[in-house]
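In: predicted model follows, preceded by the sequence.
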Amino acid sequence: MTTPTARVLAHLDDIRPWLEGLYRHLHAHPELSMAEHATAQRVVDEVRSLTGGEELEVLTGIGGPSVCAVVRNGEGPTVLLRADTDGLPVEEATGLDYASQVRATTTTGESVPVMHACGHDTHVATLLATLRLLLLERAAWSGTLVLVFQPAEEQFNGAESMVADGLTERLPRPDVALGQHVLTGAAGSVMVSPGPIMASCDDFRIVLHGMGAHGSSPHRGIDPVVMAASLVMRLQTVVSRQVSPQATAVVTVGRIQAGTKTNIIPDHAVLEGTVRTYDDEVAARCLQIIERTVRAEAEAWGAPEPQFETFDHLPVTDNTPEATARVRAALAVELGEDQVRDFEPEMGSEDFSELPNAWGAPYCYWGFGAFDAELWARSEAAGTEGQDFPSNHSPRFAPVLQPTLDTGVRAMVAAAMAWVGQG
């Protein structure tokens, strides 16, 4: 007996050339966060070409260059499906014949290369393919689909901006939200687990004020560069000596900016960093310790009062157990139990959960593998995956075309059909 999911996916062979061509186009034309205008227009054009513009509602511009599509197909659950759309300021080094040659100007006026180094092009392509397949077999499912093509995940404010711009009033409330991300792993496999799988994020900015002087006369000033170097080393003890060993936390200073010339001691230094945890109390404690340490460092140098602020908060991605169990079962049926692996919790952060959290809806977020399965198995056996394969955000990140794209489509279709499938 043919299942409803199988009926929907029976058309995958037919649309594969379109899917692969769409992916290549998206990969070659990435856009920076909150500048995904051409990507959004391509999504709108694809959606309207599938429906003639009459069978579903298309909303654009919620909180930025976003696209939302609402498909109502009878009685049944409402399921939100999400893809993020932005690229990164990375110069591509994959050697692909469809590699990005794009450069763009940032909001600060800097010209930078742009690449889909995190695989968001696969997310857009596979979600559009999911919509196309579901529209071809409307008799196989019943309910409402809400597709969200969200900007600025890499900038941490895409989902937040959509929520602030009235997302929950303009879209139907979902009974469940589903999302996926291409990751380092064997193509054809998926990774899914209940509970916390990705950390919260709290970014911070520190301004240390010193007193400028000539580089040959450091005693006449207060050197914020040396102060910053000392502070960075002190912050390495926040987790190692001031947070319980049973807690999971990371404190990283990722940016230091100071000075204009070799022989000038500047009058200030700026440091920016991030705190990642799975526990709001641990995050709050880390930030409290960091601020205290910053003020103590400045006082030890006899420096003016420093500035400390936080920005870009992201919540823990905490998969709802019941929804995740249903998704995992559907993925196992579609892909095979041997292709469904546990999602090992990581300290990276994601803003997907801000969408279902705005409604208080359950959700499940999973990963799918990007690299040749045979080569991955060899590296996994040798324990050399980290050296053999580039990670997300690498200039060499290049998912194999297949079965990566097919797997992303099959996974999203199967997961959605676990709620709206007939029979």
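Out: Structure's in. What do you need? Numbering: from 1, shown residues only.
In: okay, CA-based contacts and neighbour counts for the rest of this
Out: Will do.
In: flag every buried residue along stretch 329-336.
Out: Within stretch 329-336, the residues that qualify as buried are 329-332, 334-335, counting by 16 or more other C-alpha atoms under 10 Å.
In: what's the closest of those to residue 294?
Out: Comparing the buried residues of stretch 329-336 against residue 294 with C-alpha to C-alpha places residue 331 closest, at 48.0 Å.
In: what's the following helix or strand after the host helix or strand of the closest one?
Out: When elements are assigned from DSSP states H and E, residue 331 belongs to helix 321-335. Of the helices and strands lying after helix 321-335 in sequence (DSSP H and E), the nearest is strand 340-341.
In: list the contacts of residue 183.
Out: Residue 183 makes contacts with 367-370, 391-392, as judged by C-alpha atoms under 8 Å, 6 or more residues apart in numbering.
In: separation between it and residue 141?
Out: Distance, residue 183 to residue 141, by C-alpha to C-alpha, to the nearest Å: 29 Å.
In: quick revisit: which outside residues touch the helix holding residue 331?
Out: Helix 321-335 has contacts (C-alpha under 8 Å, 6+ apart) with 176, 188-190, 192-195, 337-340, 362-364, 410-411, 414-415, 418.
In: next one: stretch 137-148
Out: Applying C-alpha under 8 Å, 6+ apart, the set of residues contacting stretch 137-148 from outside is 4-5, 7-8, 66-83, 127, 134, 171-172, 174, 417, 420-422.
In: residue closest to the middle of this protein?
Out: For the chain, the residue nearest the mean C-alpha position is residue 350 (4.6 Å; C-alpha atoms, centre = their mean).
In: please compare the first structure with the one that follows:
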Amino acid sequence: MTHTVTAGLATIKDDLAAFYRDLHQHPELSLQETRTAGLLAGRLRDAGCDEVVEGVGGTGVVGVVRNGDGPVVMVRADIDALPVEERTGLPYASGVRGVDAQGRDVPVMHACGHDMHATCLIGAATLLAGAREQWSGTLLVVFQPAEELVRGARDMVEDGLFERFPKPAIVLGQHVGPLPAGFVGYGSGPVMAASDSLDVTLHGRGAHGSRPEASVDPVLMAAHVVTRLQGIVAREVPAAETAVVTVGRLQAGTKENIIPATAELGINIRTYTPEVRTQVRAAVERVVRAESQASAAVGEPTFQWLPSAPALVSDPDATATTVEAFAAHFGRDRLMPMPQVNASEDVGVFGEALGVPTVFWFWGGLDAQTVIGALQEGRLDALPSNHSPHFAPLVEPTLSTGVEALVVAALTWLGAPA
């Protein structure tokens, strides 16, 4: 049955490739995906969706294909781009600039493959809507904004996604990455880490750089915080667990001979279990408060916790069933078991909100021989990965593989034809 549906890909493949290149050339930052959303909505209407709604959770788009009695299956893709200057040299490379949430002029690039995700989902929705005789049930097609801010999924849920549209029995999603093009990677259980971020402000007392005794130096305070935070994972998290604490931003002062009054840190945490997540979050606050007190800070540190994503758990039973369907369609030689990925994804918010399983997999976008050669030579760091200015998936076979994977997974969970 899956090959019957995916056979239609040959007639739309060139059009999808052109659509992908257009999305790649016109990326939009998180919460600004208005052009992208409009194009996706138009494509869903052209595909024959029974209902298409824009503006869900900001710039999200939802399509519904109703096809009689049967399960409701949700397929999701993210659509936002990153403030990265593209250096791929492709003829359809982005030259777009935008204004970020802080009002800064920044370059914009689809450096994480969300343009490929969106195009593959359009292809899958088109094929499934055009082959209703092959399945029964309801297909819920979700294009999610602001994944890079780990808030888009929650925004859609809070905007009534599952009250306004049919409630799915399962959530399906995928991510392109630096694997060999044409291959599908999979994991079971926690496959991607939870992500928690916070902004911290340390409060000192400013003074002339020549009179440090008149100050409470927040720069020195921040330096001690940065160093001490590294002891959380090294000395508090059990060796059998995985966690990462990163200080990605440290800002203070305006001039070399002025001791400022405040210092700011941007901190990111990655964990896989709720217990370790709670432990590390509490430890970060404890360390910051203790170092502030030790430095005689003039006020308590300020904490602003930002939107977060839970660990992405690919339900073991549902994943096993889906992977068997992939094996039957692609052949086992095109499947690759994957280790846990410390990056994060907020697609898990959807399944968590309803208490239904999520199945999430990866598929390759780089030249297969290049990847295999890098593996054999132990130089994986030479491969362009997601968020790199050099990352851009091969159009084919990446596009076809991504479309087929979504079709196969959806048909695995939709009902049999009436």
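Out: Thanks, I have it. Predicted model only: the values in this text are computed from it and were never measured.
In: make a PyMOL selection of the buried ones in the contacts of stretch 137-148 of the first structure.
Out: Here is the PyMOL command that selects the buried residues among those (16+ other C-alpha under 10 Å):
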select buried, resi 4+5+7+8+66+67+68+69+70+71+72+73+76+77+78+79+80+81+82+83+127+134+171+172+174+417+420+421+422
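In: just how off-centre is the longest helix along the second structure within its chain?
Out: Scanning the second structure for the helix with the most residues, using DSSP state H, yields helix 274-294. Relative to the centre of its chain, helix 274-294 of the second structure is centred 26 Å away, using C-alpha atoms, centre = their mean, to the nearest Å.
In: I'd like the next helix or strand past that helix.
Out: Counting by DSSP H and E, what follows helix 274-294 of the second structure is strand 302-305.
In: mean per-residue distance, that next one to the first structure?
Out: With mean C-alpha distance after the TM-score superposition for the first structure, strand 302-305 of the second structure departs from the first structure by a mean of 2.5 Å once superposed.
In: next secondary structure after that strand?
Out: Counting by DSSP H and E, what follows strand 302-305 of the second structure is strand 312-314.
In: returning to what we had before: which one (most neighbours) among the contacts of residue 183 of the first structure?
Out: residue 370 (33 neighbours; other C-alpha atoms under 10 Å).
In: what lines up with that one in the second structure?
Out: Alignment note (TM-score structural alignment): residue 370 of the first structure maps to residue 365 of the second structure.
In: got the angle for whatever helix or strand that match lives in vs helix 316-330?
Out: Assigned by DSSP H and E, residue 365 of the second structure belongs to strand 358-366. Relative orientation of strand 358-366 of the second structure versus helix 316-330 (axes from the mean of the first three to the mean of the last three C-alpha atoms, to 10 degrees): 40 degrees.
In: which elements pack onto strand 358-366 of the second structure?
Out: strand 170-180, strand 184-186, strand 312-314, helix 316-330, helix 398-413 (3 or more C-alpha pairs under 8 Å, 6 or more residues apart in numbering; DSSP states H and E).
In: the helix or strand following it packs against which elements?
Out: Heading C-terminal from strand 358-366 of the second structure, the first helix or strand you meet, by DSSP H and E, is helix 368-377. Under the contact criterion of 3+ C-alpha pairs under 8 Å, 6+ apart, helix 368-377 of the second structure touches strand 170-180.
In: which part of the first structure lines up with the strand it packs on?
Out: With TM-score structural alignment as the criterion, strand 170-180 of the second structure aligns to 176-186.
In: average distance between the helix holding residue 331 of the first structure and the second structure?
Out: Overall, helix 321-335 of the first structure averages 1.1 Å from its counterpart (mean C-alpha distance after the TM-score superposition for the first structure).
In: centre of the chain versus that helix, how much separation?
Out: The answer for helix 321-335 of the first structure is 21 Å, by C-alpha atoms, centre = their mean.
In: and the equivalent of residue 403 of the second structure over in the first structure, what does it touch?
Out: When the first structure is aligned by TM-score structural alignment, residue 403 of the second structure is paired with residue 409. Counting by C-alpha under 8 Å, 6+ apart, residue 409 of the first structure touches 126-127, 129-130.
In: is residue 394 of the second structure in a helix, a strand, or coil?
Out: coil (DSSP: H, G, I helix; E, B strand; the rest coil).
In: wait, isn't it in contact with residue 181?
Out: Yes: using C-alpha atoms under 8 Å, residue 394 of the second structure makes contact with residue 181 at a distance of 7.3 Å.
In: between these two, which contacts overlap?
Out: 365-367.
In: before we move on, back to that, now the strand holding residue 365 of the second structure on the first structure. Mean distance?
Out: Using mean C-alpha distance after the TM-score superposition for the first structure, the mean distance for strand 358-366 of the second structure is 0.5 Å.
In: hmm, back to that, a markdown table for the shared contacts of residue 394 and residue 181 of the second structure, including distance to residue 244 of the second structure?
Out: Output for those, formatted as a markdown table (distance: C-alpha to C-alpha, whole Å):
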| residue | distance to residue 244 of the second structure |
| --- | --- |
| 365 | 27 |
| 366 | 27 |
| 367 | 30 |
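In: please consider this matter closed, and thank you.
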